[in-house]
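In: Sequence and computational prediction follow.
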Amino acid sequence: MKSDFKFSNLLGSVYTQGNLVFTPDGTTLLSPVGNRISSFDLVNNTSFTFSFENRRNVERIALSPQATLLLSVDENGRALLVNYVRRVVLHHFNFKEKVQDIQFAPDARHFAVALGRHVQVWKTPSFSEDREFAPFVKHRQYTGCHADVTSITWSTDSRFFIASSKDLTARIFSLDPTPNFTPTTLSGHHDAIICAFFSKDQECIYTVSRDGALFRWNYKSPRKRDANNDQEELDPSTQKWMITGKHYFQQTGAKVRCAAFHLASNVLVVGFSTGLFGLYELPSFTVIHTLSISQNDIDNVVINKTGEWLAFGSSKLGQLLVWEWQSESYILKQQGHFDAMNALAYSNDGQRIVTASDDGKLKLWDTRSGFCIVTFTEHTAGIEAVEFAKRGTIMFSASLDGSLRAWDLIRYRNFRTFTATSRLQFSCLAVDPSGEVVCAGSIDSFDIHIWSVQTGQLLDRLAGHEGPVSSLSFSQAGGMLVSGSWDRSIRVWDVFGRSMSVEPLHQQSDVLAIAVRPDGKIIAVATLDGQLSFWDINNGVQVGLIDGRKDISGGRKLGDKITSYTSAGSKAFRSLCYTADGSCIIAGGNSKYVCIYDVESSCLVKKFTISTNLSLDGTQEKLNSKNLTEAGPLELIDQTGDASDLEDRIDNTLPGATRGDLSRRRVRPEIRASAVRFSPTGRSFAVASTEGLLIYSLDDHLIFDPFDLEIDITPSTTLSIVKEKEYLKALVMSFRLNEPYIIHQVYESIPPQDIQLVAKELPEVYLRRLLQFISKHVEESPHVEFHLLWIEALLTHHGRVLKEKSINYGSELRNIQKCVGRIQNELARLSDSNSYALSYILEHQKVVLMEKNVDSMEIDNDESSMTIEEDEGEWQGFA
């Protein structure tokens, strides 16, 4: 079995905290998710998560105007410089302080960082032939603010920037020393300024404060009264920034949390603490739209380049919304689980994953797009187990609310609910391969309940265990049910047989999880002592043993007084899954590690670290002694009363509560892998972890292109290679140059007889770009047959890729279909008009012949007949 799985995507969480960023083209949205960054393509409806990780949760991100460099800064001020195109980390840097805001200048030469009361401007790292040992070079540090800087806004010419502060002022700084310019302070607000914006012509400045006030500033002279004429005159020598307008949002009891301004359309969007946002047109302050999109704070808002889409992030519920305000419709509406994930299951085709959580919700995720398809909220308590039926269109879930529910994934509804005779908390379930019977185990009762899926009636209760049932699994062959319990035994039940006598298979410790090999002959059992044992079902003997305590042993928690090596808290597997061929097994537990074992040799094949986020508990191997105080670990001490803002100091939590809707979490979340599952195809596996649903895959989506490094690509060399008749290489080089006229020239230089060969050898990485070029070029090109030959060749040789990744190539295929349909309609219309023209010509021929026959009656018979024969021959040939 191949073991070189790599991190592929992160589902189950779309926004954690920090700011959102649109790419310069306005079609892709970047969102911080824990210590990673996710990218959402809003046109093709796909998403992916960058593979790199910050040390802690990401606080701020910034993307250069050319979309080449990405800056990611965590809570402690440690930054990563990333090549956005190649998704590769270029440099690590530490600002040594919490970063409040970070913004690139419009010319991309500098970026400004808000650090406490200061603003630092750094030169943007750029490529040079000289080796640079310090990519980050500080340009200048700006001071003057008396409180923390909240935001930074650059002018359009990149000469000035505004630093908003909690000291109720905003200050204008110049990047370089400018004659006759001194840093200007804009004061007059009664609360902290959230952000400030330049107008497009830089003749006006807008400042927004937290108490809901909007001030407009203009650079003008104060009016003074002439003593002789008793008239107001302007003094040009005393020009300064003055308040020319005051507006208020009139949201009683609400605070402004964020704001964004679109220069081209003069549209301001403001997000409030009540979940309401408002859209205003400036400078008239006309209310365009107001809408409530959440019941909690809107933490960040951003506008794309065209000004059509508004992106909102709410960290309380992990919501991410993209709203098109002109059509009043959602472009994207995603929300992760509010609480920890407990279980997951793959559909039979491997294209969908369902996750269950303590928040009582089931979410169905598309593995290709990375988006949530549907959310089921019928359960009223935490969901502990979920399974797909054999057919794949029916799903079952077991909850602590005392019910099992069957879900129809075609109509997306709950069509059957199973309950016991008394109220029980179900913790595990198993579905018969035929889909006729469903079983569930409980932590309250030691019996196993069996229901009929067709009627919903309780068929039987299997008694025999002397402790809570922790795991259930059906054998794919023979209809045998395997159960594991805390009474240190596993039992094999013949559900459809008449004999109910079952001999237990005793274990050395409590059974936490079981898995049946696909052929139904071997059982894998995970026990509390960290061991994996393998049992033969038919003979009832143990055939293998793996001691995984050292493999699963995770990091040290902040409250631990002993090392992770001597701690037994995380030294046990709590979830098991066989591969499709049964040769390997994957296991995970309350640890940061997930292990894959070879069953036959009992060897560890590979161990994966699911997270290195230091914001989670259990990711560090050793603790830093300087963070230990007399009151305990420094990070566990409640510092709510030391916050600077009143609303942050107010404590509304329940005494002793650590999670839930009405409380604030006072303990750090702990890293764990609550469930692991292999895809039915064997090409990937999923881990339900504290940070979300992690997908590891064998397929590398980022294809390496060696032409970048090996060939000196210029227009002249590209055209010379065309003359040498190396058409494939020339086509690839033209795509790397990305010059439309070069691509056009190379494309039409390829002979029609070589199209099939070039299309067959074309790398997949250029398939999308070639389809895009053809769809655009067909509109203005007369070579119809030439384009149709290309389309036929590409669909013939790359049809499998286009079908498997139809979501990725959806827009290109739709454009091609539109072009082919247009050609078909034009040809049909042309043929119809030609047929009408031919009919007219034939009818006109008959009329002319009749007229000539009449005229020829007065002419000599021989001459007339000769003329008619000649004319008939000419018309006949023409016809």
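Out: Nice, I can see it.
In: only C-alpha atoms for contact and neighbour calcs from this point on.
Out: Noted.
In: quick one: Ala260 from Asp536, how far?
Out: Using CA to CA, to the nearest Å, one gets 64 Å for the distance from Ala260 to Asp536.
In: who's more crowded, those two?
Out: The neighbour comparison of Ala260 against Asp536 (other CA atoms under 10 Å) goes to Ala260, with 20 against 15.
In: Does the more buried one belong to a helix, a strand or coil?
Out: Here Ala260 takes the strand state, with states given by DSSP: H, G, I helix; E, B strand; the rest coil.
In: That one and Thr717: what is the separation?
Out: Counting by CA to CA - Ala260 and Thr717 are separated by 47 Å.
In: can you check Val301 too?
Out: Val301 sits 47 Å away from Thr717, going by CA to CA.
In: between these two, which one's more packed in?
Out: Val301 (24 against 14).
In: these two touch, right, the more buried one and Ser314?
Out: No - Val301 is beyond contact range of Ser314, at 9.4 Å (criterion: CA atoms under 8 Å).
In: next structured bit after the longest helix along the chain?
Out: As assigned by DSSP state H, the longest helix anywhere in the chain is helix 810-855. Proceeding N to C from helix 810-855, the next assigned helix or strand is helix 861-878, under DSSP states H and E.
In: which parts of that next one are buried?
Out: Ser864 (16 or more other CA atoms under 10 Å).
In: Could you do stretch 296-314 as well?
Out: Buried, per 16+ other CA under 10 Å, within stretch 296-314: 296-305, 307-314.
In: One more: stretch 272-291?
Out: 272-282, 285.
In: try stretch 63-77
Out: Applying 16+ other CA under 10 Å to stretch 63-77 flags 63-65, 67, 69-77 as buried.
In: Identify the residues contacting it?
Out: 21, 23-24, 35, 54-62, 79-85, 94-99, 104, 106-108 (CA atoms under 8 Å, 6 or more residues apart in numbering).
In: picking up where we left off before, packing partners of the longest helix of the chain?
Out: If contacts are counted by 3 or more CA pairs under 8 Å, 6 or more residues apart in numbering; DSSP states H and E, helix 810-855 sits against helix 767-777, helix 784-797, helix 861-878.
In: In addition, the following structure is provided for comparison:
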Amino acid sequence: TLEGYQGFVTSVAFSPDGTQIVSSSNDRTVRVWNLSTRKSVGYSFEGHLNYVMSVAFSPDGTKIASGSFDKTVRVWDTYTGKSVGEPFEGHKDNVQSIAFSPDDTKVIVSGSADKTVQVWDAYTGISLGQSLEGHTDSVISVAFSPDTTKVASASHDNILRVWDISTGLSSPLEGHQQFVHSVSFSPDGTKIVSGSWDSPIRVWDVSASLNMKDTLEGYQGFVTSVAFSPDGTQIVSSSNDRTVRVWNLSTRKSVGYSFEGHLNYVMSVAFSPDGTKIASGSFDKTVRVWDTYTGKSVGEPFEGHKDNVQSIAFSPDDTKVVSGSRDRTVCVWDTSTGLSIGQPLEEGHKEAVTSITFSPDDMKIVSGSADKTVQVWDAYTGISLGQSLEGHTDSVISVAFSPDTTKVASASHDNILRVWDISTGLSSPLEGHQQFVHSVSFSPDGTKIVSGSWDSPIRVWDVSASLNMKGVLP
């Protein structure tokens, strides 16, 4: 595992060649990790007197910059871990964010809780001009434009600012209603994307007017589920406002209509493999299939569940939809007729079915449940293949088949992953997460598993006889 800190990890970044990771911590240190060995290079970069909150590699990978709660910026030699010169002093409060200029001219920009942005010469540590003042609250994120002539900053004053480095003047980008915590330029420098606690992702034109370009807005309630189309050009989303919407990623606009028909929260959505249809599951106990291009329901709602539909998936061949419900059953539906294929699969789970998917070969279905078990089913007969897979001590939230369909991985609120041999029903626990594990997936070649958890680190595991943890991406 990528371990070595006495405290928590505050920031991580890849080296330009992708072979290393730099990380910072509240233990006041910076560390560099070798991705091949998953080990620290052997030394910590020490010198800061308080939490280190942000780190970044220089474009050539030879230097690392860090910003700290001790109000300073430091530059380090990547290979020796030694500080290059004295700390950069000028901020009057915590340094929250830091970035190198992309043109390798060794210019650094920093954002601080003192409400200012500072641009520095990375060689001398001298501030290039005055502090950039204009924000009325902490600056949380900073980014250079690709041509290095501008800097964008995001703040807890709910505003973005774009600064002209040569003049120190800025233009405010207003529209967010809550803290803005992330900002980035597009590769061509013509747009800025920002993230905020007010939920919508906003895209802005970097032009004279700097008007907001668009937001993915349209809901009266909150978003419950999202999925990409197979070709990556669209997103489908569902909401507690009972609707489904499709968004064009090129225009960042809804296609112009909402898919209406459900009578309660829509909790799960999925594109068909060919992208022409969308399936949705709702608290109204029904499943619906929609035409992606017209937004019209394909036939009547699929009725059969006796409680909320929690999870939904298409079969790889597009002909079937499988749904899992709070009524403890799994249903397989014919997408062309809307009829249930056989009886509901109900001889297995004793509580809500929370996660469900088809095997890659279309022959099996796996389901996870709040009853702490995993069940594998024959997709054609509906018969349970063996006993319930037992071993978790809390709800199973996510399940996935291995590409060769011989194994199933499950993620649970017991903080553990399990990998099951379908033929024997035996499992190996993968322990390391400290909080709920909510997502699991196999790599395409089946040799690794990736997991996501409320404890933040993404963990990568070897699928081998020992099933030891491969590495942690803190």
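Out: Sure thing, it's come through. Every value quoted in this text rests on a predicted model; they were computed, and no experiment measured them.
In: Of the buried residues of stretch 296-314 of the first structure, which belong to strands?
Out: 300-303, 309-314 (DSSP state E).
In: wait, which of those is closest to Leu757 of the first structure?
Out: Checking these against Leu757 of the first structure by CA to CA gives Trp309 as the nearest, at 43.0 Å.
In: which residues sit in contact with that closest one?
Out: 303, 322-325, 331.
In: of these, buried ones?
Out: Buried among the contacts of Trp309 of the first structure (16+ other CA under 10 Å): 303, 322-325.
In: Tabulate those residues in a markdown table, adding columns for distance to Val511 of the first structure and secondary structure.
Out: What follows is those, written out as a markdown table (distance: CA to CA, whole Å; DSSP: H, G, I helix; E, B strand; the rest coil):
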| residue | distance to Val511 of the first structure | secondary structure |
| --- | --- | --- |
| Ile303 | 53 | strand |
| Val322 | 46 | strand |
| Trp323 | 49 | strand |
| Glu324 | 52 | strand |
| Trp325 | 54 | coil |
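In: Same list (these) but as CSV, adding distance to Pro433 of the first structure.
Out: Shown next, in CSV, are those (distance: CA to CA, whole Å):
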residue, distance to Pro433 of the first structure
Ile303, 50
Val322, 41
Trp323, 44
Glu324, 46
Trp325, 48
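In: what's around Asp101 of the first structure, how many residues?
Out: Neighbourhood size, Asp101 of the first structure [other CA under 10 Å]: 24.
In: three-state assignment of Ser237 of the second structure?
Out: Ser237 of the second structure - assigned by three-state DSSP - is strand.
In: My understanding was that Ile159 of the second structure contacts Val180; is that so?
Out: Yes - judged on CA under 8 Å, Ile159 of the second structure makes contact with Val180 at a distance of 6.6 Å.
In: Touching both of those two, which residues are there?
Out: With CA under 8 Å, 6+ apart, Ile159 of the second structure and Val180 have no common neighbours.
In: and Gln118 of the second structure, what does it touch?
Out: 91, 109-111, 127-128, 130-132.
In: Quick one: buried ones out of these?
Out: The buried subset of those (16+ other CA under 10 Å) comprises 91, 109-111, 127, 132.
In: how much space is there between Asp462 of the second structure and Val419 of the second structure?
Out: Distance from Asp462 of the second structure to Val419 of the second structure, by CA to CA: 11 Å.
In: can you check Gly129 of the second structure too?
Out: 57 Å.
In: again with Trp461 of the second structure
Out: 11 Å.
In: So these two - more neighbours on which side?
Out: Val419 (23 against 19).
In: Surely that one is in contact with Ala411?
Out: No - the pair Val419 of the second structure / Ala411 is not scored as a contact, 9.3 Å apart, by CA under 8 Å.
In: now the helices for the first structure?
Out: Using DSSP H, helices in the first structure cover 549-552, 646-649, 707-710, 715-723, 727-737, 740-749, 755-761, 767-777, 784-797, 799-804, 810-855, 861-878.
In: just how off-centre is the first one within its chain?
Out: Centroid separation between helix 549-552 of the first structure and its chain, computed with CA atoms, centre = their mean, to the nearest Å, is 32 Å.
In: residues making contact with that helix?
Out: 529-531, 565, 570-573, 588-589, 591, 593-595, 607.
In: please redo it, this time with the cut-off set to 7 Å
Out: Contact partners of helix 549-552 of the first structure, identified using CA atoms under 7 Å, 6 or more residues apart in numbering, comprise 530-531, 571-572, 591, 593.
In: Selecting buried members of those residues in PyMOL, what would you type?
Out: Of the contacts of helix 549-552 of the first structure, the buried ones can be selected in PyMOL as follows, counting by 16+ other CA under 10 Å:
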select buried, resi 530+531+571+572+591+593
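In: In TSV, list the contacts of helix 549-552 of the first structure along with distance to Arg736 of the first structure.
Out: Formatted as TSV, the contacts of helix 549-552 of the first structure follow (distance: CA to CA, whole Å):
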residue	distance to Arg736 of the first structure
Gly530	53
Gln531	54
Lys571	51
Ala572	51
Ser591	45
Tyr593	41
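In: Which ones among the contacts of helix 549-552 of the first structure map onto strands?
Out: 531, 593.
In: just to revisit the earlier point, make a markdown table out of the buried residues of stretch 272-291 of the first structure and add distance to Ser509 of the first structure.
Out: Below are those laid out as a markdown table (distance: CA to CA, whole Å):
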| residue | distance to Ser509 of the first structure |
| --- | --- |
| Phe272 | 54 |
| Ser273 | 51 |
| Thr274 | 51 |
| Gly275 | 50 |
| Leu276 | 54 |
| Phe277 | 56 |
| Gly278 | 59 |
| Leu279 | 62 |
| Tyr280 | 65 |
| Glu281 | 68 |
| Leu282 | 70 |
| Phe285 | 70 |
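In: No further questions, thank you.
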